[in-house]
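# how would this look folded up:
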Amino acid sequence: MENLLALAADPAAWAALMTLVVMEVVLGIDNLIFISILTNKLPEHQQSRARKIGIGMAVFMRLGLLSTIAFIVQLTQPLFSLFGRDFSWRDLILIAGGLFLIWKATTEIHDTVANDAHGKEKSAAVGAATLTMTSAIGQILVLDLVFSLDSIITAVGMTEHLPIMVVAVVVAVLLMLLAADPLARFIGNNPTIVMLALGFLLMIGATLLAEGVGVHVPKGYIYAAMAFSALIEGLNMLSRRKGRKE
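This next block holds a predicted model:
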C-alpha cells in the first residue's frame, strides 16, 4: 500500500503512466480496425456483443501476460540462428502474427472486391455463413496476443512498476470498448473506408513480418502514413457529400 501511495505522489510515475496509456491506445488502433472489419461480417444482432466479448477477453489476456513479465522478457532471448541472424520466440510470434494479418487482409480485400461485383445482399449472406461469433472472437484474441506481447515488452522498457502497466492496460482497453461500436458503424457506413482500413492492416502485417526478421521499421513512419491516408480519404468523403448536396 505504501508503495502505491509513493507512486501516486511521484510525478515521474504519472508521466510514465500517461506515456504508456498513449502508447497502448495507439497500438490498440490497429487491433480496433481489425475487430471492426471482422465483426461487421457477423449478423447485426451479434456484432456489438462479439466486439465487447473479444475486447473484454483481451484485457484478461493482457493482465495475464503482465503477471508473467519475467517470462515475457525471456522471450527476447535468442532461440536459434538462421542465415547469420538470431531468432527469439518474440520474433517467431511477430512473424506468425504478420503472416496471419497479411493473409486475413488479403482475403478480406478479395472478398470486398468480389462482393462489390456480385452485390451487397449476396455478400452479407456469404459473410454470415462463413463467419461465426466463436470464429470472430478467436481471431480477435489471436491478433491481440501478438499486439499485447509487443506492447508489454515495450512497456517493460519504459517503467519497472507493475501497477503503472496494469492501470495503463485497463485504461486503454476501456477506451477501446468505448470506441469499438462507433468505429465499426463508421466503417460500415462508409464502404471506401473498408478498403483503406484493409490497406492499413496489410501494411501493419508487413511491418510485423519485417520486425520479426530483424528489419526495424520506425512506428512513426507507419502511423504518419496512416494519418495522411485517413486525411485524404476524409477530404474525399467531404467532396462526395458536397457533390450529393449540389
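# all contacts plus neighbour counts: C-alpha atoms, from now on.
Fine.
# can you list the helices and strands that whatever helix or strand Ala114 lives in packs against?
Per DSSP states H and E: Ala114 is located in helix 89-118. In terms of contacts (3 or more CA pairs under 8 Å, 6 or more residues apart in numbering; DSSP states H and E), helix 89-118 is packed against helix 133-158, helix 191-212.
# so which bits of the last one are buried?
It refers to helix 191-212. 193-212 (16 or more other CA atoms under 10 Å).
# okay if I get the helices and strands packed on helix 89-118 as JSON lines plus distance to Leu20?
As requested, the helices and strands packed on helix 89-118 are exported to JSON lines (distance: least, CA to CA, whole Å):
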{"stretch": "helix 133-158", "distance to Leu20": "7"}
{"stretch": "helix 191-212", "distance to Leu20": "20"}
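# so who does the most centrally placed residue in the chain touch?
Taking CA atoms, centre = their mean, the centroid of the chain lies closest to Asn31, which sits 1.6 Å from it. Taking CA atoms under 8 Å, 6 or more residues apart in numbering, we find Asn31 in contact with 140, 143-144, 147.
# which among the residues you listed count as buried?
If we count by 16+ other CA under 10 Å, those have these buried: 140, 143-144, 147.
# of these, closest to Leu175?
Leu175 has its nearest neighbour among the buried ones among the contacts of Asn31 in Asp144, at 15.3 Å by CA to CA.
# another one to check against the first:
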Amino acid sequence: MADMFAFLADPAAYVALITLVVMEIVLGIDNLVFISILSNKLPENRRATARRIGIGLALILRLGLLSTVAFIVQLTASIFELFGHGFSWRDLILIAGGLFLVWKATKEIHHSVDPEDHKDTIVSRAATVTMGAVILQILLLDLVFSIDSIITAVGMTNEVGIMVVAVVVAVVLMLVASGPLSRFIEANPTVVMLALGFLLMIGMTLIADGLGFHVPKGYIYAAMAFSALVEGLNILAKRKRRLDAERARTAAADTVSEAPATVPAQPHGAPPTIS
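Below you'll find the predicted structure:
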C-alpha cells in the first residue's frame, strides 16, 4: 500500500495526477447526465439515496477494476476479425454500451414527444421504477465508461496510486454535483431533451469507437458545451420574458386599484340612484 502512494514524494507526479483528475471529471460528465435523468424518475424522497448508492457502488466498481488493471489492458487485444477489422473485448463492451445508450435515449425521447403513448420505457414513470433498477442501470453504464477511462489512464501513467486518487476525486465531485444537476434538469424540462440528445451522441460515439472509427473526444465535448451554452441563453431569455410579463401584470393591477371611482351619469331631472 505504501508503494502505491510513493508517487506523492515526486513533484513531477502531481502534473500527471492533475491531468488525470481533469480527464476523469470530463469523462464523468456523460455518466453524471445519465444518473441525473435516471434518478429523476424516482419519487423525490428517494432520488438522493439512489444517487448516493449508485455513485458509491460505482466508486467501488472502479477501484475494483483498477486492482485488475493488468487484465483490463489485455481487453484491447483482438479476439476475432470481421470485415478486415479486429475486435477486442473493449470494442464489444463499447458497442454494447453504445447500443444501450441509443436505445434508452430513443425510448425516452419518444415518451417525451408522445406522452399519451403508455408503452413501457426502460426509464418509465416514477410509479413503476424501482430503486434497484435505477442503481443497476447506473452500474452497468459506469462499467462501460470505467473500462474506457482506465484504458485511457494507463496510456497516461503507470502509477496505480495516481489512478486511484484521480478516480476517488472524480467520483466525489460527481456525488457533489449530482444533486444540483438533477434539480436543474427537473426545473428545466427542455434541458431533459438536450441531455437525451447528448446521450444519443455519446452512444453513437461509443459504437463508432468500438467499430474502429475513432472520434476525437474534444469534438464531442465542444459540441456539448456549445449546445449547453445556447440552451442556457434560451433559459435566461425565457426567464426575462416571464419576469417582464409579471411586472406588466403587476403594473396593470396597480393602475386599476389606483384609478378613482366613477359615479354613473344620471338622466336630467331623474332622482339620484341609491345603491
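# one step back: nearest to Ala15 of structure 1, of the buried ones among the contacts of Asn31 of structure 1?
Sorting the buried ones among the contacts of Asn31 of structure 1 by how near they are to Ala15 of structure 1, with CA to CA, puts Phe147 at the top with 22.7 Å.
# isn't the closest one right up against Val25?
No - under the criterion of CA atoms under 8 Å, Phe147 of structure 1 lies out of contact with Val25, with a separation of 11.4 Å.
# and the angle for the helix or strand harbouring the residue nearest to the centre of structure 1 with helix 89-118?
With the criterion set as DSSP H and E, the secondary-structure element containing Asn31 of structure 1 is helix 11-39. Per axes from the mean of the first three to the mean of the last three CA atoms, to 10 degrees, the angle that helix 11-39 of structure 1 makes with helix 89-118 is 40 degrees.
# with structure 2 superposed, average distance for helix 11-39 of structure 1?
Following superposition, helix 11-39 of structure 1 is found to deviate from structure 2 by 0.6 Å on average (mean CA distance after the TM-score superposition for structure 1).
# for the contacts of Asn31 of structure 1, which one is nearest Ala155 of structure 1?
Taking CA to CA as the measure, Ala155 of structure 1 lies nearest Phe147 of those, at 12.1 Å.
# Leu162 of structure 1 matches what in structure 2?
Residue mapping for Leu162 of structure 1 onto structure 2 gives Val160, with TM-score structural alignment as the criterion.
# verify the stated contact: its match with Ala6.
No - Val160 of structure 2 sits out of contact with Ala6 when judged by CA under 8 Å, with a separation of 10.4 Å.
# which of the two has more neighbours?
A direct count of neighbours by other CA atoms under 10 Å for Val160 of structure 2 and Ala6 places Val160 higher, at 18 against 13.
# now that one. Nearest residue, chain neighbours left out?
Met4 (6.4 Å; CA to CA, 6 or more residues apart in numbering).
# for that neighbour, which three-state class applies?
When the structure is reduced to helix, strand and coil (DSSP: H, G, I helix; E, B strand; the rest coil), Met4 of structure 2 reads as coil.
# how many residues are close by it?
Under the neighbour criterion other CA under 10 Å, Met4 of structure 2 is assigned a count of 12.
# again with Val169 of structure 2
A count of neighbours around Val169 of structure 2, defined by other CA under 10 Å, yields 16.
# and the one 5 residues further on, by the same measure?
One way to gauge burial is a neighbour count; for Met174 of structure 2, by other CA under 10 Å, it gives 21.
# from Leu59 of structure 2, how far out is it?
Separation of Met174 of structure 2 from Leu59 of structure 2 (CA to CA, to the nearest Å) stands at 10 Å.
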